[in-house]
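1. my questions are about this predicted structure, shown below with the sequence.
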Amino acid sequence: MQTAHFTIAYWCVLIAVLLPIACAGLAKSGMFGKPRREGGYDNGDPRAWLARQTDWRARANAAQANSFEALPFFMGAVIIAHQLGAHQGRLDILAFLYVFLRMLYIMMYVAGMANIRSIVWMLAFAINIGIFFLGYR
């Protein structure tokens, strides 16, 4: 009987789950401990506070939302690829590449590099489609 093991692709799922949390932390960085009347972070109403942010903080918050939106497809694609018996090495490489591209996407988003960001998003999406069909026979 074959025992299950935690693959690199599964580790990539965990990293992808943490990316939106990192984006939220980035959007809030430097604002903890600063009085609310001076624009400091408002833990009592965090969504409204984030919605009032501008510039790179607003983009980091938008990257958070997009990271949450992209997560279900990636998780599903990795699970489906595993269940269909996809070649593990290829799956691990594609999952790693997806996470790398998502990190690059976040950096481009926060930096305000919209055109490059969109290209990176498309590449990551194409990789995710590849993961989804990796085990297809």
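-> Thanks, I have it. Numbering: from 1, shown residues only.
2. CA only for contacts and neighbour counts going forward, please
-> Noted.
3. just checking, residue 13 touches residue 74?
-> Yes - between residue 13 and residue 74 there is a contact at 7.5 Å, judged by Cα atoms under 8 Å.
4. can you give me the helices for the chain?
-> Remark: helices assigned in the chain by DSSP state H are 8-28, 46-51, 55-83, 88-111, 114-133.
5. turn these into a markdown table, including mean neighbour count and distance to residue 36.
-> Formatted as a markdown table, the helices of the chain follow (neighbours: other Cα atoms under 10 Å; distance: least, Cα to Cα, whole Å):
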| stretch | mean neighbour count | distance to residue 36 |
| --- | --- | --- |
| helix 8-28 | 19 | 13 |
| helix 46-51 | 14 | 10 |
| helix 55-83 | 19 | 16 |
| helix 88-111 | 20 | 23 |
| helix 114-133 | 18 | 31 |
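6. I'd like these as a markdown table, with distance to residue 34 appended.
-> As requested, those are exported to a markdown table (distance: least, Cα to Cα, whole Å):
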| stretch | distance to residue 34 |
| --- | --- |
| helix 8-28 | 11 |
| helix 46-51 | 13 |
| helix 55-83 | 16 |
| helix 88-111 | 22 |
| helix 114-133 | 30 |
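7. contacting residues for residue 97?
-> By Cα atoms under 8 Å, 6 or more residues apart in numbering, the contact list for residue 97 reads 124, 127.
8. was I right to think residue 60 contacts residue 24?
-> Yes - assessed by Cα under 8 Å, residue 60 is found in contact with residue 24 at 6.8 Å.
9. okay, pairing it with this:
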Amino acid sequence: MTVALWCVLIAFLLPYLCVGVAKAGGRYRLRDNHDPRDFLDSLEGAPRRAYAAQLNSFEISPFFAAAVIVAHLAGNAELVTLNVLAVLFITSRLLYIICYLADWAILRSLVWFVGVGLVLSFFFVSV
């Protein structure tokens, strides 16, 4: 399995890292598990931003996975190029999460655009 495909797995796991931060920061208790969405909606500050980062991570992950799979199927790009793009995407997602938690809104948006650009790059290098 290629590094890029492993990065797809990592991308699908990152939202769970975010919700872990949200629940830990919100002092999650087992009894809150009866209605976890209500609990997450009640969060404020950094835990609330971690929850928002989780939602955004769920939104971008399928786009990234599709890009990696299409690039592999097209077979026109060098494998090392796909692997580098994938690692850069995961790096951008980690930076995005950090920016979200730190409440660096403008930098977070810039990092988000970089991540989307990296996803689009899979399609461009595969032509």
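-> Done, it's in. Only a predicted model underlies this, so the values are computations on that prediction, with no experimental measurement involved.
10. care to give me the TM-score?
-> Between these two chains, after superposing, the TM-score reads 0.94 (TM-score structural alignment, normalised by the length of structure 2); 125 aligned residues with a Cα RMSD of 1.3 Å.
11. what sits against the residue positioned nearest the centre of structure 1?
-> Centroid-nearest residue in structure 1: residue 67, 3.9 Å away (criterion: Cα atoms, centre = their mean). Taking Cα under 8 Å, 6+ apart, we find residue 67 of structure 1 in contact with 16, 19, 20, 102.
12. map it onto structure 2.
-> In structure 2, the residue paired with residue 67 of structure 1 is residue 57, using TM-score structural alignment.
13. what's the answer for residue 123 of structure 1, then?
-> In structure 2, residue 123 of structure 1 lands on residue 114 (TM-score structural alignment).
14. for residue 103 of structure 2, see how far away that match is.
-> Distance, residue 114 of structure 2 to residue 103 of structure 2, by Cα to Cα, to the nearest Å: 18 Å.
15. check residue 36 of structure 2 too.
-> Distance from residue 36 of structure 2 to residue 103 of structure 2, by Cα to Cα: 24 Å.
16. same deal with residue 91 of structure 2?
-> 18 Å.
17. now do residue 43 of structure 2
-> 15 Å.
18. more neighbours: which of these two?
-> When residue 43 of structure 2 and residue 103 are compared for neighbours, residue 43 comes out ahead with 18 against 14, by other Cα atoms under 10 Å.
19. circling back: residues in contact with the match of residue 123 of structure 1?
-> Residue 114 of structure 2 neighbours (Cα under 8 Å, 6+ apart): residue 92.
20. ok, now residue 76 of structure 1?
-> Per Cα under 8 Å, 6+ apart, neighbours of residue 76 of structure 1: residue 132.
21. over to residue 24 of structure 2?
-> Residue 24 of structure 2 neighbours (Cα under 8 Å, 6+ apart): residue 47.
22. trace it over to structure 1, please.
-> Looks like residue 24 of structure 2 aligns to residue 29 there (TM-score structural alignment).
23. which residues does the equivalent of residue 47 of structure 2 over in structure 1 contact?
-> Residue 47 of structure 2 maps onto residue 57 in structure 1, with residues paired by TM-score structural alignment. For residue 57 of structure 1, the contact set (Cα under 8 Å, 6+ apart) comprises 26, 27, 28, 50, 110.
24. for residue 111 of structure 1, see how far away the second one is.
-> When distance is defined by Cα to Cα, residue 27 of structure 1 is 12 Å away from residue 111 of structure 1.
25. one more: the third one?
-> Distance check for residue 28 of structure 1 against residue 111 of structure 1: by Cα to Cα, it reads 16 Å.
26. equivalent analysis for the first one, please.
-> Counting by Cα to Cα, the separation of residue 26 of structure 1 from residue 111 of structure 1 is 12 Å.
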